[in-house]
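[1] Pasting the sequence and the predicted coordinates here, then a few questions.
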Amino acid sequence: EQAHRKQSRGADIIAALETAAAGLRSDVGGAAGEVFRAAESLQPFGELDEEIAAAAALLREAAINCDEAHRSILNAQSRIDLDPEALARLEQQLANQHDLARKHRVEPEQLEEVLERLERRIENAGSLEQRLAELEEQREAALQAYRKAAHTLHARRTKRAATLSAAVTELMQQLGMEGGRFEIALSHEPEGAPSPRGDDRIELRVAANRGSSPGPLRKVASGGELSRISLAVKVAARAGPAAATQVFDEVDAGIGGETAHAVGALLRSLSDGGQALCVTHLAQVAVFADRQIQVLKSSDERETRVETAQLAEQDRVDEIARMLGGKLSEQSRAHASELLATARTRH
């Protein structure tokens, strides 16, 4: 802006410099020469009067200053260049500065602060890009580690799935589903999004009857079949301590005889180290329990009540006998006692 003002008033500056130079010239009629001559005229009398001496000294100093000022003016005259093109360029620069100031909503004098702020942003952006690059490297390393672990998990699952499927299929034959088949289908998706469960999609499939094709367990199995298959899976997959509590309902649906005994024995084995609860109507299953709880439902005109009672040994014999045939007799009690004794020996 200062350069623009200097260019725009160049003619006025030149005129002022010429006037000043003419007034200060050191020859006759110039201020510098006149002051110097005044100092010289006082010089001989300085020894006689202190004030005259002081005045002479001041005049000599003034003459020197006038002479230096004259030289500075001459130097300034030599540098002044009236250049219309330079003036146009300066005017364009000023216009650009004002446009930038309006864009950033600041005064033109504050543009330097804006520049410093933008430079800091650029510097910070460089740091962010570096950080992003570092994070991308970490992400890629983590992804590679995940893919490796997922591949190992898939290989183990594939091996274990075949073993578990065969074991569950074998147990199904004992649980009233002769000819049934259990399969674990693994769908490997190595390019899928990372998951805590790995890259496999797992579907449990079952064919409950001989000759049928395996289908999704959740769709093709009945409630009783689902409960028995669940029992078979838990027995086949058991490793280490059993779960604290496992509950089975309708596990005895549609079975009896030796199949019911097999269900009871498997339930008993699951209770080792934990607890298995089973709702059953079959005596062949109930005899394997460590404790038997009778559930009685009664109702009147106002409400329905459900009562439970843990059975003592003799009461349990009576309840097993009732579950076997509905009527209590010495023969049914003897049969119940025999079943209880047999169950205990099979434990």
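    The structure has been received and is ready for your questions.

[2] From here on, just use CA atoms for contacts and neighbour counts.
    Fine.

[3] In terms of helices and strands, where is the most centrally placed residue in the chain?
    The centroid of the chain falls nearest to R139 when counting by Cα atoms, centre = their mean (11.6 Å). Using DSSP states H and E, R139 sits within helix 111-174.

[4] Are there helices or strands packed against the helix or strand that that helix is followed by, and which ones?
    Downstream of helix 111-174, the first helix or strand assigned by DSSP H and E is strand 181-188. Under the contact criterion of 3 or more Cα pairs under 8 Å, 6 or more residues apart in numbering; DSSP states H and E, strand 181-188 touches helix 111-174, strand 200-207.

[5] So which residues lie in contact with the shortest one, not counting its own?
    Think strand 200-207. Contacts with strand 200-207, where a contact means Cα atoms under 8 Å, 6 or more residues apart in numbering, come from 154, 180-189, 213-217, 220-221.

[6] Go again with 7 Å.
    The contact list for strand 200-207 (Cα atoms under 7 Å, 6 or more residues apart in numbering) reads 154, 180-189, 213-217.

[7] and it with helix 111-174, angle?
    Orientation check (axes from the mean of the first three to the mean of the last three Cα atoms, to 10 degrees): strand 200-207 against helix 111-174 gives 20 degrees.

[8] which helices and strands sit right next to the helix or strand that comes right after strand 200-207?
    Per DSSP H and E, the first helix or strand lying C-terminal to strand 200-207 is strand 215-216. If contacts are counted by 3 or more Cα pairs under 7 Å, 6 or more residues apart in numbering; DSSP states H and E, strand 215-216 sits against strand 200-207.

[9] One more to weigh against that first structure:
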Amino acid sequence: MLTALSIRDVVLIEALDLDFRGGLGVLTGETGAGKSILLDALGLTLGARGDTGLVRQGAGRAVVTATFAPPVQDGALVAQLGDSGVTVEPGEPLMVRRIVNGDGGSRAFVNDQPVSAGLLRELAQDLVEIHGQHDERGLLNSRGHRALLDSYGKIDTTGVADAYREWRAAEARLAEARAEQDAAERDREWLEHAVGELDALAPQPGEEAELAEARATMQRGEKIADDLQAIADLLEGSDGGLARLRQAARILDRVSGDHEALGEALAAIDRAIIEGATAQEKVDEAADALAFDPASLDAAETRLFDLRGLARKHQVQPDDLSELAASLSARLARIEGGGEGIAALERDAAAAVDAYREAAHALHQARLRAAERLDAAVAAELKPLKLDAARFRTQVEALAEDQWSATGIDKVAFEISTNPGAPFGPLIKIASGGELSRFILALKVALAEEGGARTLIFDEIDRGVGGAVASAIGERLARLAGDAQVLVVTHSPQVAARGNQHLLIAKSHDGTVTRTGVTPLDEAARREEIARMLSGAEITDEARAQAERLLAA
């Protein structure tokens, strides 16, 4: 709710500080007194263009500050401010300041923290609605009509929103799987070749080290094979060392008894034969261990080279080839089974869109029913406002599938036809200024508390009407003011009499400078102002009596 407005150096306003209350506030004054200046000044705090023509002549800048009641109960507004770096403490009012420099440029502040004029325009949607001939926000903006209808019909849209998110999530999962499958299909030929090559080789962890050791051993055996054979010939051959030792031992055995030394010689030769035999056994053992088959060496070398070549090809270590084979086989298996996975995801996506369609269709029907009730409620308000020849309808139109969203499948627009037989069209394109304001009032009364800002401003809503119609307008404005703050710029005494706060806008001259001022009126002054509105320049006793009756009504 707007609680205060401070204006400095705006057109004809030099300095003005106003306090506002809840309920219905009326602003009156003679034509040209400056009522539009007041609205222009407030418009600056709502993000309107900072025209340098608004700066009072001779002043360096214009400053307007609007103060609103603490908005902490409005979670969305507080969150919006927080996203922009503006913190609102509990119980703290919201102060919006706009400065327009006389030489061009403007600055905006919320609670003394600099913000953009764009943010002010966003905040304005939750703070103030100004309804007049040229206003294109609030009820005239068809983008908000669907939310207003849902609020009016107390329609819960969370089910549709949840179904929409699940549908889109299922579609995303399907698209991702298809993209993966397409990429995998492009790799299928390579995978099949790689898996076949790896399976044919069947590498095992640790195999490369075993082959390398076996190859080295066989290569060493190849190099010393002739030497080992020569040793064997020297030890075991027919003319070898062991054969001669045995021959000598046989001769010594026959003559060893002839002398003690011969017996000792025989014992030494026996020992030599034993050691020589041991040496021969060890040479034979080594020969067996180092023995190689050229074909086996060739096979070991071939497999070792194949392992190392395949490892280089896949840029892994030879010991990692078996793990790579398992991984590539799994990828190939996923490709082979990818069709089944995609089919399952397609079924999920189809089920999700069916669920969304069902929920959205139910929402569509609920909106149609709410639209009928709203149309009837608005129609009941039109005749008292001298709009009995007009018709109002809430158009609920199904959108193309590519426009479906979390809010459903509907486009909602408020339309009117001002004359019998005339086609329906948007409010702003059909109604004249006076008709438009009264249509807005009828809609606001029908919608009651359903959405919108908590401060409503109607600019000359009673233009061109009087008598019973003006009384009907005043009665409906007062009804609206029961749940919101309503400010109305009016020339109608019937409307002015309904207010519980009355501000008089007037010009004054000091011979050189013209100024616009605003004066809060007490009961006596209100009676005089309403009498002036009834009678014109000369206030009569009859006008005062009529003003008294209007105030007492």
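    Now that the structure is in, tell me what you want to look at. Quick caveat, the model's predicted, so the values are computed rather than measured.

[10] Show me the two of the contacts of strand 200-207 of the first structure that sit farthest apart.
    By the measure Cα to Cα, G180 and E189 form the most distant pair in these, at 29.0 Å.

[11] Looking at those two, which one has more neighbours?
    G180 (22 against 13; other Cα atoms under 10 Å).

[12] Show me what that one lines up with in the second structure.
    Counting by TM-score structural alignment, G180 of the first structure corresponds to A390 in the second structure.

[13] Spatially, what comes nearest to its match if we skip its sequence neighbours?
    Nearest residue to A390 of the second structure, sequence neighbours excluded (Cα to Cα, 6 or more residues apart in numbering): T418, at 4.1 Å.

[14] tell me the secondary structure for L27 of the second structure?
    Taken by DSSP: H, G, I helix; E, B strand; the rest coil, the conformation at L27 of the second structure corresponds to strand.

[15] OK, contacts around it?
    488-490, 502-505.

[16] Identify the residues contacting A22 of the first structure.
    G30.

[17] Please give the element, helix or strand, for the aligned residue in the second structure for it.
    Aligned by TM-score structural alignment, A22 of the first structure pairs with Q229 of the second structure. Assigned by DSSP H and E, Q229 of the second structure falls within helix 207-236.

[18] Enumerate the positions of that helix that are buried.
    For helix 207-236 of the second structure, a neighbour-count test (16 or more other Cα atoms under 10 Å) marks 208, 211, 214-215, 217-219, 221-222, 228, 231-232, 234-236 as buried.

[19] Also stretch 421-431 of the second structure?
    Result for stretch 421-431 of the second structure [16+ other Cα under 10 Å]: buried residues 424-425, 427-428, 430-431.

[20] just stretch 301-308 of the first structure next, same as before
    Result for stretch 301-308 of the first structure [16+ other Cα under 10 Å]: no buried residues.

[21] those strands in the stretch 201-347 of the first structure, which residues are they?
    Along the stretch 201-347 of the first structure, the stretches classed as strands by DSSP state E, counting those that start in this stretch are 215-216, 246-249, 276-279, 293-299, 304-310.

[22] In CSV: these, plus distance to N96 of the first structure.
    Output for the strands of the stretch 201-347 of the first structure, formatted as CSV (distance: least, Cα to Cα, whole Å):
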stretch, distance to N96 of the first structure
strand 215-216, 73
strand 246-249, 81
strand 276-279, 85
strand 293-299, 93
strand 304-310, 91
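
[23] Between the ones you listed, which one is closest to L48 of the first structure.
    Using Cα to Cα, the nearest of the strands of the stretch 201-347 of the first structure to L48 of the first structure is strand 246-249, at 130.6 Å.
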